[in-house]
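>>> With the sequence up front, the predicted model follows.
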Amino acid sequence: MNPIVLIPSRLTSTRLPNKPLADIHGVPMIVHVLRRALEADCGPVAVATDTPAIADAVREAGGQAVMTATDHPSGSDRIQEALGKLDPDGRYDVVLNVQGDLPSIDPRAIRVALAPLETSEVALSTLIAEIRREEERTASQVVKFVGTPLGGGRHRALYFTRATAPWGEGPLWHHIGLYGWRRSALSRFVALPPSVLEQREKLEQLRALEAGMRIDAMEVDVVPLGVDTAEDLERARAILAPRES
């Protein structure tokens, strides 16, 4: 595999205005995500954005940014455009899509998402973590992964849902929205219309499953903090606080 890491980012949050540029110890949040992706050491890293201020912040930090259209319906469409601009000759055959609101993500979690793509039948990969808090079992904002264990912390996806599933005794799995795409699968995916279940559950990855694309997931120990509110931002600042020597 020859991967590239792309981070889609734009100023669309209503609960936390200017979220990608939020200050975390003197550094914009998007730059923290950039640093975690670089630390993963999977390949070159770039931020795909439609906002000049985000691109400027990334470049001032020494990172690479690529400008994309303002009307993309999803991050997947945004990284598809960015990939075409950055690599028109198709050198990179795998794309890691790291969300721009995960400033404290463990770089090892980014790396582990590559493992399922060593299997040629897998179109895209993702991450899951076991749900351990009782309130998250029924919370609709916590997306549940339903799949078949394959061993070694790897699972084959059967469904994703906001409902509590599967029924019965056993673990429930929290889906983490980081994806590893085979480049050909990403191109196919963005060309497909939104699917019935995707629109019903409001979960983009169901489009891939409904189209017969195989998704495998790897277990990780911790769900990375996604920053959506001012309270989340304060938690991120606490997690990333400089340690005294």
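Cool, got the structure. Residues are numbered from 1 along each chain as shown.

>>> Every contact and neighbour count from this point should use C-alpha atoms.
OK.

>>> List of residues touching stretch 62-79?
6-9, 34, 45-52, 55, 58-59, 81-82, 85-86, 97, 186, 190 (C-alpha atoms under 8 Å, 6 or more residues apart in numbering).

>>> try this one next to it:
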Amino acid sequence: MKILGIIPARYASTRFPGKPLAVIAGKPMIQWVYERASETFEWCYVATDNDTIKQAVEVFGGKVVMTSELHRSGTDRCAEALDIIQSELNEQFDVVVNIQGDEPFIQPQQLNRVVSCFVNPDVQIATLVKPFAPGEDVFNPNSPKVILNRNSEAIYFSRSVIPYVRGKEQSQWPGSFRFLKHIGLYAYRTDILHKITRLQPSPLELAESLEQLRWLENGYRITVVETD
């Protein structure tokens, strides 16, 4: 099974422009992410739409491809990058792992866990979750929550707290249910990646601003792996 790691990195951001270039312990954030991913994947690339990010990656010796400025999401950018890389290398990949460019502390074992899902030929998309830590704000809308079925597949993702804990004060909810926080790391079979990026934005996706809801609404399955 051939795995391709892609790190989508854009410069424009409403909350933190240029975030991939923010310096942490003497290195740009994107370099930390790239080095972690390269420990796991033989083929690893940054996909960007910005010349400054491209130059920064080339300075530390990373591989980078330029993609369109028009992409709505990192998943869309990964799909274009996949086509470019396969054409340049004359290789065909089985699985693409989408590693966020602002996750400098991602661990190789987390990447390996999400890739291990694809030993099962029925897995289409995989992602990671972890339990909310004691004292962590489960009500924070910037920390999407997910609920699973008995096959460890996502039923729904939400910025709201799910499930609703009936009969308890909200202050008691964190101790009444094991809430799961989504970690924005995805892996997709390459044929599935191309299919989901052709889908139109869906009502639930637009309401929550979570692209994975588009996939669920269209009947795709997302396998979920728990990490620390």
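Yep, it's here. Source: prediction; values computed, not measured.

>>> What's residue 181 of the second structure aligned with over in the first structure?
Aligned by TM-score structural alignment, residue 181 of the second structure pairs with residue 174 of the first structure.

>>> Okay, strands next: where are they in the first structure?
3-9, 23-24, 27-28, 45-49, 65-67, 94-97, 124-130, 144-151, 154-161, 173-182, 215-219 (DSSP state E).

>>> Tabulate those strands (CSV), appending mean neighbour count and distance to residue 197 of the first structure.
Formatted as CSV, the strands of the first structure follow (neighbours: other C-alpha atoms under 10 Å; distance: least, C-alpha to C-alpha, whole Å):
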stretch, mean neighbour count, distance to residue 197 of the first structure
strand 3-9, 24, 24
strand 23-24, 18, 37
strand 27-28, 16, 36
strand 45-49, 26, 27
strand 65-67, 21, 31
strand 94-97, 25, 22
strand 124-130, 24, 18
strand 144-151, 18, 14
strand 154-161, 20, 9
strand 173-182, 23, 17
strand 215-219, 26, 16
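
>>> So for residue 136 of the first structure, which of these sits nearest?
With C-alpha to C-alpha, the closest approach to residue 136 of the first structure among these belongs to strand 173-182: 8.6 Å.

>>> Comparing the closest one with the second structure, how large is the average distance?
For strand 173-182 of the first structure, the mean deviation from the second structure after alignment is 0.4 Å (mean C-alpha distance after the TM-score superposition for the first structure).

>>> got a list of contacts for that strand?
93-99, 110, 113-114, 117, 123-131, 142-146, 160, 223-224.

>>> which one in the first structure is aligned with residue 201 of the second structure?
Aligned partner of residue 201 of the second structure by TM-score structural alignment: residue 194.

>>> Correct me if wrong: that match contacts residue 207.
Yes: contact criterion C-alpha atoms under 8 Å: residue 194 of the first structure and residue 207 qualify, at 6.3 Å.

>>> Who has more neighbours out of those two?
residue 207 (20 against 16; other C-alpha atoms under 10 Å).

>>> residues contacting that one?
By C-alpha under 8 Å, 6+ apart, the neighbours of residue 207 of the first structure are 189, 192, 194, 195, 197, 198.

>>> and of those residues, the nearest to residue 230 of the first structure?
residue 198 (28.7 Å).

>>> Double-check that closest one against residue 208; I have them as touching.
No: applying C-alpha under 8 Å as the test, residue 198 of the first structure and residue 208 come out as separate, 9.1 Å apart.

>>> Comparing the two, which shows the higher neighbour count?
Between residue 198 of the first structure and residue 208, counting by other C-alpha under 10 Å, residue 208 is the more crowded of the two (22 against 18).

>>> wouldn't that one be in contact with residue 191 here?
No: using C-alpha under 8 Å, residue 208 of the first structure makes no contact with residue 191, being 11.0 Å away.

>>> So for the second structure, the centremost residue is which one?
In the second structure, the residue lying closest to the centroid (C-alpha atoms, centre = their mean) is residue 185, at 2.7 Å.

>>> Would you check how far apart it and residue 25 of the second structure are?
To residue 25 of the second structure, residue 185 of the second structure is 23 Å away according to C-alpha to C-alpha, to the nearest Å.

>>> Ok, residue 101 of the second structure next?
With C-alpha to C-alpha as the criterion, residue 101 of the second structure and residue 25 of the second structure are 16 Å apart.
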